[in-house]
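Asks: just need the structure, nothing else, for what follows:
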Amino acid sequence: MTNNFKRHRRLRSSAAMRSMVRENKLTTDDLIYPIFIVEGENVINEVPSMPGVFQISLDRVVDEMRELNALGVHAVIIFGVPNEKDEHGTGAFVNGGIVQKATRLIKKEVPELLVVADTCLCEYTSHGHCGVIHNDDVDNDESLTLLAKTAVSQAEAGADIIAPSNMMDGYVTVIRQALDEAGYTSIPIMAYAVKYASSFYGPFRDAADSTPQFGDRKTYQMDPANRQEALREAASDIEEGADFLIVKPAMSYLDIVRDVKNNFNAPIVAYNVSGEYAMVKAAALKGWIDEKELVFEKLTAMKRAGADLIITYFAKDIAKWLNE
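Replies: Sure, this is the predicted structure:
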């Protein structure tokens, strides 16, 4: 028999061989863990649509952060869930806001952790939208002023990275200018550059209590049918001073992750969103899938597509599996 074909299986012959030639590897350094901070004391509320994800009160935050740090997960993104809301989302930018309190506490007690502050208004507005409402729509430019105030207040509290998720036009320019004028020139912006109006966000809105009270977010978040628009959005954010580019969601938008990676010389962050998490957890609870294997496959696909970092609710699970 003439062996005139390639023997690709030679490099798959054992676990050690496969590991040695593996092109993409998932590590805890790749992960950013989202946390939901609520007011009150001794609160640990599991989110019904997100098994294993909890709303926690400030007095429980430090224990959670120490556990993460011990597991090797060294970055968190903070979402605040205040008791009181108003039309302008005042709780997002006041000095005593819940994200600001949590940031100060984490940086005092676990200073080695990187704190990423989600910079948006939707959790704090009575109407659930990401800005100021006029004529039943979000006023882009008026909202920018409040978002800039939010970013500066988060930086003052000690946030290491500002992550604006609002999708207002010009938000990176305005926030960068506000941070620089306040003396925070070294604080990077992790821009939600490509954020689609996705059905995968439902469980997050349960966790963050941020469901719009009317309409939807399709006038400011992107149409899932569009691909070229993602490049226009990312290009604007880079030109305006973004240091990281987030693509959200991740799993159903891996082509967009690769497009953004190919076109921009900046760290790319894939957001493995709540609906993607919830589907896996639901199937795992039914015994329909091997959760560990599926999660590693899914998140490795995000790295293969070009993600340098991944925001994921699986971060603690992955860290535990990697440490087995």
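
Asks: only C-alpha atoms for contact and neighbour calcs from this point on.
Replies: Will do.

Asks: OK, contacts around the residue lying closest to Gly97 once chain neighbours are set aside?
Replies: Ranked by C-alpha to C-alpha, 6 or more residues apart in numbering and with sequence neighbours excluded, the top spatial neighbour of Gly97 is Gly91, at 5.3 Å. Listed by C-alpha atoms under 8 Å, 6 or more residues apart in numbering, the contact partners of Gly91 are Pro82, Glu84, Lys85, Gly97, Ile98, Tyr124.

Asks: between the residues you listed, which sits nearest Glu156?
Replies: The shortest separation between Glu156 and any of the contacts of Gly91 is 11.9 Å, and it belongs to Gly97 (by C-alpha to C-alpha).

Asks: mind jotting down where the helices sit in the stretch 101-250 of the chain?
Replies: For the stretch 101-250 of the chain, the helices defined by DSSP state H, counting those that start in this stretch cover 140-157, 171-181, 202-208, 228-240.

Asks: so how far is the second one from its chain's centroid?
Replies: If you compare the mean C-alpha spot of helix 171-181 with that of the full chain, they lie 20 Å apart, counting by C-alpha atoms, centre = their mean, to the nearest Å.

Asks: what angle separates it from helix 140-157?
Replies: Following axes from the mean of the first three to the mean of the last three C-alpha atoms, to 10 degrees, one obtains 40 degrees for the angle between helix 171-181 and helix 140-157.

Asks: strands along the stretch 201-324 of the chain, start to end?
Replies: Assigned by DSSP state E, counting those that start in this stretch, the strands in the stretch 201-324 of the chain fall at 244-248, 268-272, 309-312.

Asks: now for the second one, which elements pack on it?
Replies: Using 3 or more C-alpha pairs under 8 Å, 6 or more residues apart in numbering; DSSP states H and E as the contact definition, the elements that strand 268-272 packs against are strand 244-248, helix 254-263, strand 309-312.

Asks: re earlier: of all the helices of the stretch 101-250 of the chain, which one is nearest Ala315?
Replies: The closest approach between Ala315 and any of the helices of the stretch 101-250 of the chain, judged by C-alpha to C-alpha, belongs to helix 202-208 at 15.9 Å.

Asks: so which bits of the closest one are buried?
Replies: For helix 202-208, the buried set under the neighbour-count rule, 16 or more other C-alpha atoms under 10 Å, comprises Gly202, Pro203, Phe204, Arg205, Ala207, Ala208.

Asks: another for comparison:
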Amino acid sequence: MDFHRGRRLRSSLALREMVREHEIRPQDLIMPYFVVETDDESFMKEISSMPGQYQLSLRQLEKKVGEAVTLGLRSCILFGIPATKDETGSQAYADTGIVQQAIRLLKERWPQLIVVADTCLCEYTSHGHCGLVKNGEVLNDPTLNLLARAAVAQARAGADMVAPSDMMDGRVTAIRAALDEAGFVDTPIMSYAVKYASAFYGPFREAAESTPQFGDRKTYQMDPPNGREAMREAAADLAEGADILMVKPGLPYLDVIRQVRDAFDAPVAAYQVSGEYAMIKAAALNGWIDERAVVMESLVAFKRAGADLILTYFTEDVLKELK
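Replies: I've put the predicted structure just below:
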């Protein structure tokens, strides 16, 4: 009787590795870091909902990144927590803002490290929203200038790439024009092109201290049941000048990652968000899963779905594994 003998290529590790279709490489991974504006150089506070992740002073950020570079870290993305917040999120676009300080520090120490700056206002506004607010409404067009100013400040500090995460309509156009006018024509934009109003962001809001003080972000982030809308958002950002398209969250939206990959000839990034990290960590700490195996399987799922780049809080652990 003739039938398919698929097991022939699974009988040993060497054979499985020979025919393996996808793999995780150091250059695929982007590590997020939360940097705090503080005079306490020893400040390093573990995020309670994200075991193993920390809010870091500039000095502690330098130490953590240094250790990760030794392991093979190629790129990171920075989120800032300023000492003071205001209605317009002015520290997002101040040359002395905490992320701008961190960019200068990291690029001076490791010029070869790709430093990406998250470009948004929510970590810097007193109300916690990603744009200017008037009478309880998040304003779209008046916010664009501030996002553009933030991107230019980040590029001026030395950022290799800016990553607008706000989901305001037209922000890629505004940022691209501002960067070009300021002489940063070679600074790429990794757009959070497909960013859903997800329940998986909870731990991040503790980490970045960016919980909205009223309402939610459903009027500007995407509705989770929608898939076709993702194609419109990605197409718009690409037409406006985005160089890399990001889908966020990751695992719950593998189908969307695949749709974006199939529809657009541009690099695709996936963000394994804080809630995904927290769930894996919680299950592992309870002894319910093999953390290492689940992490690697989840990252391979992103690659199989079509992601070129993966933003994940497991980056440092995976680099140890790969090394």
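
Asks: report the TM-score for the pair.
Replies: Between these two chains, after superposing, the TM-score reads 0.99 (TM-score structural alignment, normalised by the length of the second structure); 321 aligned residues with a C-alpha RMSD of 0.6 Å.

Asks: on that earlier part again, assign a three-state SS to the residue nearest to Gly97 of the first structure, would you?
Replies: Secondary structure of Gly91 of the first structure, reduced to three states by DSSP: H, G, I helix; E, B strand; the rest coil: helix.

Asks: tell me how many other residues crowd the closest residue to Asn145 of the second structure other than its chain neighbours.
Replies: The shortest distance from Asn145 of the second structure to any residue that is not its chain neighbour, by C-alpha to C-alpha, 6+ apart, is 7.0 Å, and that residue is Ala174. Using other C-alpha atoms under 10 Å as the criterion, Ala174 of the second structure is surrounded by 20 other residues.

Asks: contacts only, for Ala174 of the second structure.
Replies: Leu144, Asn145, Leu147, Ala148.

Asks: got these as CSV, with neighbour count and distance to Asn226 of the second structure columns?
Replies: Shown next, in CSV, are the contacts of Ala174 of the second structure (neighbours: other C-alpha atoms under 10 Å; distance: C-alpha to C-alpha, whole Å):
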residue, neighbour count, distance to Asn226 of the second structure
Leu144, 22, 25
Asn145, 14, 29
Leu147, 28, 26
Ala148, 24, 28
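
Asks: wait, which of those is closest to Val295 of the second structure?
Replies: When these are compared against Val295 of the second structure (criterion: C-alpha to C-alpha), the nearest one is Leu147, at 33.7 Å.

Asks: contacts for stretch 198-206 of the second structure, please.
Replies: Ile47, Ser49, Met50, Thr211, Pro224, Pro249, Val273, Ser274, Gly275, Glu276, Ala278.

Asks: and the residues you listed, which of them are in helices?
Replies: When DSSP state H defines the helices, the subset of the contacts of stretch 198-206 of the second structure inside them is Ser274, Gly275, Glu276, Ala278.

Asks: pretty sure the first one contacts Ser48?
Replies: No. No contact is recorded between Ser274 of the second structure and Ser48 when judged using C-alpha atoms under 8 Å, the distance being 11.7 Å.

Asks: the two: which has the busier surroundings?
Replies: Ranked by neighbour count (other C-alpha under 10 Å), Ser274 of the second structure and Ser48 place Ser274 first, with 22 against 13.

Asks: quick one: the more buried one and Gln53 of the second structure, what's the gap?
Replies: When distances are taken as C-alpha to C-alpha, to the nearest Å, Ser274 of the second structure and Gln53 of the second structure turn out to be 10 Å apart.

Asks: quick check: neighbours shared by these two?
Replies: By C-alpha under 8 Å, 6+ apart, Ser274 of the second structure and Gln53 have these common neighbours: Tyr313.

Asks: before we move on, back to that, and the ones in helices among the contacts of stretch 198-206 of the second structure as a markdown table, adding distance to Gly136 of the second structure?
Replies: Rendered in a markdown table, the data for those read as follows (distance: C-alpha to C-alpha, whole Å):
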| residue | distance to Gly136 of the second structure |
| --- | --- |
| Ser274 | 27 |
| Gly275 | 28 |
| Glu276 | 31 |
| Ala278 | 31 |
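
Asks: would you mark the buried spots in stretch 70-87 of the first structure?
Replies: In stretch 70-87 of the first structure, the ones that count as buried by 16+ other C-alpha under 10 Å are 71-82, 85, 87.

Asks: would you confirm that Phe43 of the second structure contacts Ser57?
Replies: Yes. Under the criterion of C-alpha under 8 Å, Phe43 of the second structure lies in contact with Ser57, with a separation of 5.3 Å.

Asks: quick one: contacts of stretch 15-29 of the second structure?
Replies: By C-alpha under 8 Å, 6+ apart, the list of residues contacting stretch 15-29 of the second structure reads 9-10, 72-75, 299-300, 303-304, 308-312, 315, 319, 322.

Asks: so which of these belong to helices?
Replies: Leu299, Val300, Lys303, Arg304, Thr315, Leu319, Leu322.

Asks: quick one: which two of the residues you listed are the most distant?
Replies: Using C-alpha to C-alpha, the two most remote members of those are Arg304 and Leu319, lying 19.5 Å apart.

Asks: tell me which of these two has more neighbours.
Replies: Comparing Arg304 of the second structure with Leu319 by neighbour count (other C-alpha under 10 Å), the higher total belongs to Leu319, at 19 against 16.

Asks: could you check how far that one is from Glu67 of the second structure?
Replies: Relative to Glu67 of the second structure, and taking C-alpha to C-alpha, Leu319 of the second structure is found at 11 Å.

Asks: for Thr312 of the second structure, same thing?
Replies: Note on Thr312 of the second structure: its distance to Glu67 of the second structure, by C-alpha to C-alpha, is 17 Å.

Asks: which ones are touching Asp209 of the first structure?
Replies: Going by C-alpha under 8 Å, 6+ apart, Asp209 of the first structure touches Val81, Glu123.

Asks: roughly how far does it sit from Val132 of the first structure?
Replies: Where Val132 of the first structure is concerned, Asp209 of the first structure sits at a distance of 18 Å (C-alpha to C-alpha).

Asks: also Pro34 of the first structure?
Replies: When C-alpha to C-alpha is the yardstick, Pro34 of the first structure and Val132 of the first structure sit 25 Å from each other.

Asks: I'm done for today, thanks for sticking with me.
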